Each structure stands twice: as structure tokens, then as C-alpha cells.
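J.: Structure for the following, please:
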Amino acid sequence: MDNRAEAREFLMTRRAKITPQQAGLPEFGNRRVPGLRRGEVASLAGVSIEYYSKLERGGLAGVSASILDAIARALQLDDAERAHLFHLAHAADGTSAGMRPRRRPAKRWTPRPSLQWALDKFTAPAIVRNGRMDLLAVNHLGRGMHSSLYDSDPSRPPNFARYTFLDEGSRQFYPHWDQAADICVAILRTEAGRDPHDSLLQDLVGELSTRSDEFRRRWGAHDVRTHGAGAKTFHHDVVGNLELFYESVDMISDPGLTLTLYVAEPASPTAHALELLASWTAEQLPEPVASDHSEHTT
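T.: Next up, the predicted model:
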């Protein structure tokens, strides 16, 4: 991906989101575009307008951490946005490869037996994915919960983004589809900042941009996010709605992979639904198998 274009669009979209009132600045004169002017951001960050304009043209190479921090404060970036800005700067310096350990495993990625054993110990759904939103490993209930995802394109490893934007069934699986779509694209955009040279991610973004107007619009917003914990609603064809809480953690032993555990509130209707789903899964589905995936990180 073009680092200069990514940096330019990210800074411009963040600037457009901040009003003078939010920045504590007087509001006067007609504004042709929403948000702050370049000069206002420069003033808030303590740099010259010429210097900030250079940054917004994509010239992040060699920018110090203190300047990046000042820009982040001026634009009121959240933690995920600030990290994304730093990733873009490191990529411009050519140092992004050293920021995050990477492994290039064999073409068929197989979960370690100990990892699969750990997943299978959880009585609630548990999954492992990478930053491209490929679903790489599951426990039995995770497989049952995501049965529609596996069925959507059995010729290749399941991918949440491809399912969300190219399979109409996703709108039933995600009752709050717009929110799910926003989160999905923000995760992909975050991953693109971490590793702009991921060719498989570039191919995925190109495919989705060509085939989905919904994806293309969201991708152009340059929103990013961390996906740590929260609550989601799913609809399963067999057991109905599932109101699940999730906790996601980065896997130290497998850089680039994220383990997500889902849990229902005890004694809730969802807890009962998960019991039914476990019974259905045991009857209908085979044991989980390793995903045939070319690379889990790049």
C-alpha cells in the first residue's frame, strides 16, 4: 500500500472530525470543509503550518516521536489512532518490519496440539484469527457458532471480512450488521498500518473494494480500532440470538494472532442457547480441523 497516500488520508480524515469548539478554538469565518484548518492543527501541535502541511502530504519519514505525540494530541486521537499514526511513521522510515516479530510458517498452518487442547478446554466458543480476519483455529463450539461462515466459502479458509461483505447471510448472522461491518474494516485498516507490505491483505482489500460498495466506503473512512473486549449479538439459525461477551488477547507465542473467548452471562437465555448449540454441534459437525492457510502473519 502507498504509505504516503495512507498517511495523507488518515491525517485529513482525522482533522475533518475535530471541530474548533472541540479543540477549544474560536469559530469564525466560513469553512469550506468540515473540521479544523491545517493552520489550526499546526498551532495546536506547536509546529509551523509549512511543516504540518508536509506531514499531511504524507511526509512522515524521520518525524520524531515527540512531534507525532503533539500531532496526536492536536487531533485528539484515541489509543488505536495514535498507534496507527506511529505505525505509518515507522513504515515511512522503513522500520516497521522490526516493530513486530513475524514468522513465516509452512503453507499449511496447523495449531500446535497444546493450543488446540487449550481451546477445547473452554466450554464456550473460542477462536483464533489473524489481522486479515482469517479464522485459523476454533474449538468445537466455536465451529458450531460460526457454521454459516464455514459454509459460505468452503473452498478456502473462512474469512470474516469476505463473509461480512460478500455473503448476504452475514446480515442475519450479525443482527447489528452495520456495527459489525465497521469493526471488521477498522481491524483490517489497523492491520494495514502495522504491516503495509502484506500482499495477502492487499489482495483481500482489492477484492472487497471491487465487489462491495459498503466495504469501499468504510475503507475510505480510515477508521482504526483495537478489539479487546465488549459484547456482541449473533443470530444462529438453530438456536436463535446469542448475546455474548468477548475477551480478545494477542498471542505472544504466535505474533499477529488473536485469541478471542466468548462467554454468556450465567443463567441467561444465551447460556441456555449455548447448551443447545453444543448438543447440535456434537450431532451435526465433524471435529475441528486445522485451517489450510498460506501464512498466518506476513
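
J.: From now on I want contacts and neighbour counts done on CA atoms only, so please keep to that.
T.: OK.

J.: can you tell me which residues contact T258?
T.: Counting by C-alpha atoms under 8 Å, 6 or more residues apart in numbering, T258 touches V128, R129, N130, G131, S248, V249, D250, M251.

J.: leaving aside the residues next to it on the chain, what's closest to it?
T.: Distance criterion C-alpha to C-alpha, 6 or more residues apart in numbering; nearest residue to T258, sequence neighbours excluded, is D250 at 4.5 Å.

J.: One more, so I can put them side by side:
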Amino acid sequence: MNHRDEIRDFLVSRRAKISPAQAGLAPGGRRRVPGLRREEVAVLAGVSTDWYTRLEKGHITGVSTDVLNAVARALQLDDAERAHLFDLARAAGTGPSPRRPVRKVRPGLQRMLDAMTDAPAIIRNGRMDLLAANRLGHAMYWPVYRSRIPAPAPARGSRSDPARTPPANIARFQFLDPAGPEFFPDWDGSADITVALLRTEAGRDPYNSDLTQLIGELSTRSDDFRARWARHNVRLHHAGTKAYHHPAIGDLSLDYESMDLHADPGLNLTVYTAAPDTPSHDALRLLASWAATLDQPDQPSGTDVQQTK
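T.: Here you go, the predicted model:
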């Protein structure tokens, strides 16, 4: 990850999104590129044009918090974008300090998940690996767990553990598995969110080799991913509603609450619910019944289960 390129591309992409009118400026004649000019951002941030030009070229080491906040205000960054700018500045100033990739969860976290019996719940890392789930969570994400997209071979010279099975990965399923668009009915919106989350994680943990490998694989194999990655959009993912089409249950529209696990840096817990007396609430009950069949090897599962209409 080239920090100067990341900083430059991020700031240029944010500058292009702000019109002079949005910034309270006069149009200023014909413009070769959309958005604000560098000198206009400099004026709005209260710094010299030369100084802002250096910043946009990636010279961010040692820049004060006050100046970064001023640039964030000038570019009208939202909370996720502001946090991403500070992450990029922090990474540029500290150099390589890779966070150890998290590949499994503590037993206590799994017990917590198992105690949630009425709502699907999962724990993932910033790479979108599904590291743990309760019974309903595993049943809901069954297509992802059953994805036939093979994991890539380890990079030459890297350490690998032949006994370790790569975890199911939401991003790889979404962009590389033909079943992805069917499972995510609003595929475009869902894909935008996934890429924005990966971009946010890359800013937080730029030296994570597992994350870098995933981004490289998806950029190579998916035009849709590559186009979205180039937009430099980032996102904080806390709450919302998401649609799914489960191959055995049918349509689900679920509210989710998502939170980072501060005792386990890098892990995120997401719990899904449906409002009472709604079709999705009834569908979750059907999902619970179907999940029980997954525990019984003599029962049909997956594509052998007739989808509920």
C-alpha cells in the first residue's frame, strides 16, 4: 500500500465531490475538473495553496490534528471519511506496525453467540471473514459458507498452514460467486457497502497482508470490485436494514446492529432482527426450523430443501 498514492487519491476524490456552490464559493469560470480547485480548498482550510498541494501529494507526516480537522471541514468529510483521513495520517507517521490477523474467536465469544437463540448473529473481522456465528447466523449465511469459489494459493515465500481451512468470506462470495447477486437482491448497494468497509479497514490496518491479498485478488478477478475500489469511498457500519434472498427460506428484510468488539480489536459483532408481525419475522422462524435440519446428517439441506414461498 503506497501511502502517498492513497492520500492523494482520497483527497482528490473528496475534492471532486464538492461543488463551489456547496462550499459557498462563486463558480469561478470554466473548470477543467469537477469539484473544487486546490487553491479553493486551501482558502477554506486556512492554509497556503503550496502547503495544501504538498498535503495532497501525500506529504502528511507530522501534520497537526488542527490542520487535518480544517481540511476535513473544507472538504465536508463525514465521520467515516474524517476517520479514514486520520488513519492514513497515522499510518504514514508510524510506518509498518502490522496488527496480527484475527482468525478465530475466543470461546467466551462463541458462548455469547450460542446464547442468542432468536436472532442470527455473526462475528467477522475487517477482511469480511465469517469467523463465528450462532445457529441462526450460520443458517442465514449458509450460501456463503457453502461457496464453491476456491481460496487462492498462498503467495510465494509466505508462510502457510496446510491444516488451516480459509474462513468463509463475504466479499469473495459477493463478487466472485455466481450466487452472490441472488443472495443480495440489492447487489449494487450491498457491494458498495462491502467495498467501503474494506477500504476503511485498509486505512486502519494498511500492513495487513491477508487484507492486501484479498484486495489484490478481487481487483484482479472482478471489474465491479475494481471500479468501486477506485472511488475511495469509506463507511462506518453501525445500524441499518438489509435485504437477503435465502435459497431455502426466500426473502428476508432484516434490521442489523453492528458493533466493534473493543476487547478483541479487529472483530465486529452483527446481530439481525425483524420487526414483529412482519413477513421477515415469520421467515426467521422458518429459518430456525430449517437450521435444525442442518444439524441432522440424515435430513436434506441446501439445494435439496424446497424453498418456502
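
J.: out of the contacts of T258 of structure 1, which are buried?
T.: V128, R129, N130, G131, S248, D250 (16 or more other C-alpha atoms under 10 Å).

J.: any idea which of these is closest to E56 of structure 1?
T.: Checking the buried ones among the contacts of T258 of structure 1 against E56 of structure 1 by C-alpha to C-alpha gives G131 as the nearest, at 26.4 Å.

J.: quick one: what's aligned to the closest one in structure 2?
T.: If you follow G131 of structure 1 across to structure 2 using TM-score structural alignment, you land on G126.

J.: And stretch 175-193 of structure 2, end to end?
T.: 12 Å (C-alpha to C-alpha, to the nearest Å).

J.: For that stretch, list every residue counted as buried.
T.: 175-177, 179-181, 183-185, 187, 190-193.

J.: now the residues you listed in JSON lines, with secondary structure?
T.: Formatted as JSON lines, the buried residues of stretch 175-193 of structure 2 follow (DSSP: H, G, I helix; E, B strand; the rest coil):
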{"residue": "F175", "secondary structure": "helix"}
{"residue": "L176", "secondary structure": "helix"}
{"residue": "D177", "secondary structure": "coil"}
{"residue": "A179", "secondary structure": "coil"}
{"residue": "G180", "secondary structure": "helix"}
{"residue": "P181", "secondary structure": "helix"}
{"residue": "F183", "secondary structure": "helix"}
{"residue": "F184", "secondary structure": "coil"}
{"residue": "P185", "secondary structure": "coil"}
{"residue": "W187", "secondary structure": "helix"}
{"residue": "S190", "secondary structure": "helix"}
{"residue": "A191", "secondary structure": "helix"}
{"residue": "D192", "secondary structure": "helix"}
{"residue": "I193", "secondary structure": "helix"}
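
J.: What is the nearest of those residues to G95 of structure 2?
T.: Nearest member of the buried residues of stretch 175-193 of structure 2 to G95 of structure 2, counting by C-alpha to C-alpha, is I193, at 27.9 Å.

J.: SS state for L25 of structure 1?
T.: L25 of structure 1 ends up coil, using three-state DSSP.

J.: how close does it get to I49 of structure 1?
T.: 16 Å.

J.: what about those two, which has more around it?
T.: I49 (17 against 12; other C-alpha atoms under 10 Å).

J.: any idea which residue sits dead centre in structure 2?
T.: Centrality entry for structure 2: nearest residue to the mean C-alpha point is L197, 2.1 Å, by C-alpha atoms, centre = their mean.

J.: got a list of what it touches?
T.: Contacts of L197 of structure 2 by C-alpha under 8 Å, 6+ apart are G126, V234, R235, L236, H237.

J.: What does it correspond to in structure 1?
T.: So, by TM-score structural alignment, L197 of structure 2 is matched to I187.

J.: distance of its match from A42 of structure 1?
T.: With C-alpha to C-alpha as the criterion, I187 of structure 1 and A42 of structure 1 are 29 Å apart.

J.: Ok, F28 of structure 1 next?
T.: The value you get for F28 of structure 1 to A42 of structure 1, if C-alpha to C-alpha is used, is 18 Å.

J.: since we're on the counterpart of R211 of structure 1 in structure 2, how many residues are nearby?
T.: Correspondence of R211 of structure 1 to structure 2, assessed by TM-score structural alignment: R221. When neighbours are defined as other C-alpha under 10 Å, R221 of structure 2 has 14 of them.

J.: quick check: longest strand of structure 1.
T.: The longest strand of structure 1 (DSSP state E) is strand 240-250.

J.: which residues in structure 2 does the following helix or strand past that strand align to?
T.: Beyond strand 240-250 of structure 1 on the C-terminal side, the first helix or strand identified by DSSP states H and E is strand 257-263. With TM-score structural alignment applied, strand 257-263 of structure 1 matches the range 267-273 in structure 2.
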